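Peer 1: got a sequence here, can you build the structure:
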Amino acid sequence: MIYFVAGTDTDVGKTWVSAALLAAAQTQGLSTLGLKPIAAGCEPTPQGLRNGDALALQAVSSVPVPYELCNPIALAPPIAPHVAAAESGQPLSVDRLQNWLAQPALRQAQGEAALCLVEGAGGWRLPLDRRHCLPDWVRLQGWPVVLVVGMKLGCLNHALLTAEAIRADGLTLAGWIANRIDPAMSHYQANIDTLQAMLGAPMLAEIPHLADGSDASGYLSMAVRHLIGQ
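Peer 2: A predicted model of the protein is given here:
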C-alpha cells in the first residue's frame, strides 16, 4: 500500500509521524519504504546535499534505495521549494516528479514494500511553479492521503480546510493522526472531539506531546493495521 502523507502546516511532525508509522509496521513484520520527493533546507555532505527528514525516513525503510531515489529533489536553502529550485536552475514540475517515479528501481522498491509512505513538504498547497501545486502530481497517482494534524491553536481551521482541499482535488482522505505539538493547548480534548465529528475520516492515532527524539511508534500500531487493511 502506498500513502501520501500531508500535514496541516509546516513543522507539524509529518516526518516524525511517518517514521514512527514505518517503525510500527516493521514491528508487525511488514516491509517498509519511506520517500521524500522534495526537501528544502538540505546540508552539504561529501556525498552531496542531504536532508534530515529524508535520512530519517531512509533509516526506517527495510526496502533499501539509494538516497537519490529517496529524496530526488534536495535543495539547500530553507525556503519555499519552488523558489529554491528556480534559483538553482532546476525548477520543479509535475514532469520532473513523474520521471523520478517512473524509474524501474523505484517501482521495484515500491512493489516490495508492504507499506510505502510518500511524504509531502510543508502544507497541502505546496507550489511547484506559478501554475501547479504538489497535489496536481499526487492526483495523477491516486494515492490515498494520511493527514498529520498538528494539535495547536488554529488546527481546526487548518485541518478542515486541508481535508476539504484533499477531497476537492479528487483524492481520498484515508485518515488523520493527531500530533500534540503544543502541550499547553487549551481545550485539547474539545478540539479532538470537533475534528472527529467534522473531518469525515477516521482518527488513526493520537500522539501525546513527547520529548524531542522520543519514539512514537507504540502509539501507531492500530494505525498500521488500519492502513494495511484498507
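Peer 1: contacts and neighbour counts: CA atoms only from here.
Peer 2: Noted.
Peer 1: what is the burial count for Leu161?
Peer 2: Counted with other CA atoms under 10 Å, the neighbours of Leu161 add up to 14.
Peer 1: quick one, helices of this protein?
Peer 2: Listed in chain order, the helices found in the chain under DSSP state H are 14-27, 52-59, 67-70, 81-87, 94-101, 104-112, 134-141, 155-168, 188-198, 221-229.
Peer 1: could you list the buried residues of the fourth one?
Peer 2: With burial defined by 16 or more other CA atoms under 10 Å, the residues of helix 81-87 counted as buried are Pro81, His82, Val83, Ala84, Ala85.
Peer 1: who's in contact with Ile2?
Peer 2: Gln110, Leu115, Cys116, Leu117, Val118, Trp143, Pro144 (CA atoms under 8 Å, 6 or more residues apart in numbering).
Peer 1: span of stretch 207-214 from start to end?
Peer 2: One end of stretch 207-214 to the other measures 11 Å (CA to CA, to the nearest Å).
Peer 1: next, the second sequence, to be compared with the first:
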Amino acid sequence: MARNAIFVAGTDTDVGKTLVAAGLLQAANNRGLKTVAVKPVAAGCEQTEDGLRNADALLLQQTASLKISYEQVNPIALEPAIAPHIAAQQLGRRLDADRMAALCRGVMMQPADLVVIEGAGGWRVPLNSRQTLADLPKQLKVPVVLVIGMKLGCISHALLTVEAIVKDGLRLAGWVANRIDPDMSCYQENLDTLKGMLSAPLLGEIPVLNDTSPKTVADYLDIDPIVGCS
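Peer 2: Predicted coordinates:
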C-alpha cells in the first residue's frame, strides 16, 4: 500500500499538469523514494502496434520508479483529441468516477512512497451528465496539487479552482506556478498576488524551459510539503 498519494489538477487544459506530475515523480526518485503514477483517462491517444498510447501517460510511466503496465497507468485511453466525455460518447462508451476510483486504488496498492494521479483538463471536466473528474479525488480522498498556468487571467482561474477544491472537501497540498506565456505582463506581480491569496505552499516556480525533461523540472520543485501528506 502506498504511503502517500496526490492528485495533480490544473486551472485549465494545457497548463503543464504532466510537466509537473513527471517533475514531482523525478524529485521523489532523486530522494530514493519509490514512485508510481496513474493517468486514469486520457484523450488524444495515438494508435501504435501496442494499442492506443498517450504521450503524457507514457512519460509518467517512464519516469515512475516502479514499473507497471501501460494499461495500469492509463486504463481509459481515448483516441479523439477532445473533451474526454465527448470522446467517450463518440466511441459509445460512458466514463464513470466509481470505476476510475477502483482503477486508481489498484495502483495505490503498489508499495510506493508516492503515487501521483494526474487529472485531465480543469477541475470540473465532465465525465457524464452527473459526474465530473473532481469526483475522482473526492472518492479517493487524496490531497490536491494545483498547477497554475501563468498567463493573463490566471488569478481568477486559480482562485475559482481552489474555491471548488475546498468546497469539495479536499485539501490543497500545494501549488505550482508554470510560466506558459513567456510574454506575460506583470508576471511577478501576478505571482505575488497568488502567494498572498493562496494559503497552501508554493511548491515551485517553473520558468519557460528549453529542456522540459522531468530531471530538469524536478530542480524547480520542492516536494517537502507533499511527501508526508495523505
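Peer 1: superposing both, give me the TM-score.
Peer 2: In this superposition the chains share a TM-score of 0.94, using TM-score structural alignment, normalised by the length of the first structure; 224 aligned residues with a CA RMSD of 1.2 Å.
Peer 1: kindly reformat the helices of the first structure as CSV containing distance to Tyr3 of the first structure.
Peer 2: Listed next are these as CSV, based on distance: least, CA to CA, whole Å:
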stretch, distance to Tyr3 of the first structure
helix 14-27, 10
helix 52-59, 14
helix 67-70, 15
helix 81-87, 22
helix 94-101, 14
helix 104-112, 11
helix 134-141, 10
helix 155-168, 13
helix 188-198, 21
helix 221-229, 9
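Peer 1: most tightly surrounded among these?
Peer 2: The highest mean neighbour count among those, using mean count of other CA atoms under 10 Å, belongs to helix 14-27: a mean of 24.
Peer 1: in the second structure, what range does it match?
Peer 2: Aligned by TM-score structural alignment, helix 14-27 of the first structure falls on residues 17-30 of the second structure.
Peer 1: which stretch of the first structure lines up against stretch 156-172 of the second structure?
Peer 2: Taking TM-score structural alignment, stretch 156-172 of the second structure hits residues 157-173 over in the first structure.
Peer 1: nope, stretch 135-143 of the second structure is what I was after
Peer 2: The aligned range for stretch 135-143 of the second structure is 136-144, by TM-score structural alignment.
Peer 1: contact partners of that stretch?
Peer 2: Ile2, Tyr3, Phe4, Val94, Leu97, Gln98, Asp169, Gly170, Leu171, Thr172, Leu173, Ala174.
Peer 1: closest one to Gly29 of the first structure out of those, please.
Peer 2: Ile2 (16.9 Å; CA to CA).
Peer 1: aligned counterpart of that closest one in the second structure, please.
Peer 2: Under TM-score structural alignment, Ile2 of the first structure pairs with Ala5 in the second structure.
Peer 1: quick one: the residue lying closest to that match once chain neighbours are set aside from Met108 of the second structure, how far?
Peer 2: Leaving aside its chain neighbours, Ala5 of the second structure sits nearest to Val115 (4.4 Å; criterion: CA to CA, 6 or more residues apart in numbering). Distance, Val115 of the second structure to Met108 of the second structure, by CA to CA: 7 Å.
Peer 1: Lys215 of the second structure now?
Peer 2: In terms of CA to CA, Lys215 of the second structure sits 24 Å off from Met108 of the second structure.
Peer 1: thank you kindly, that will do.
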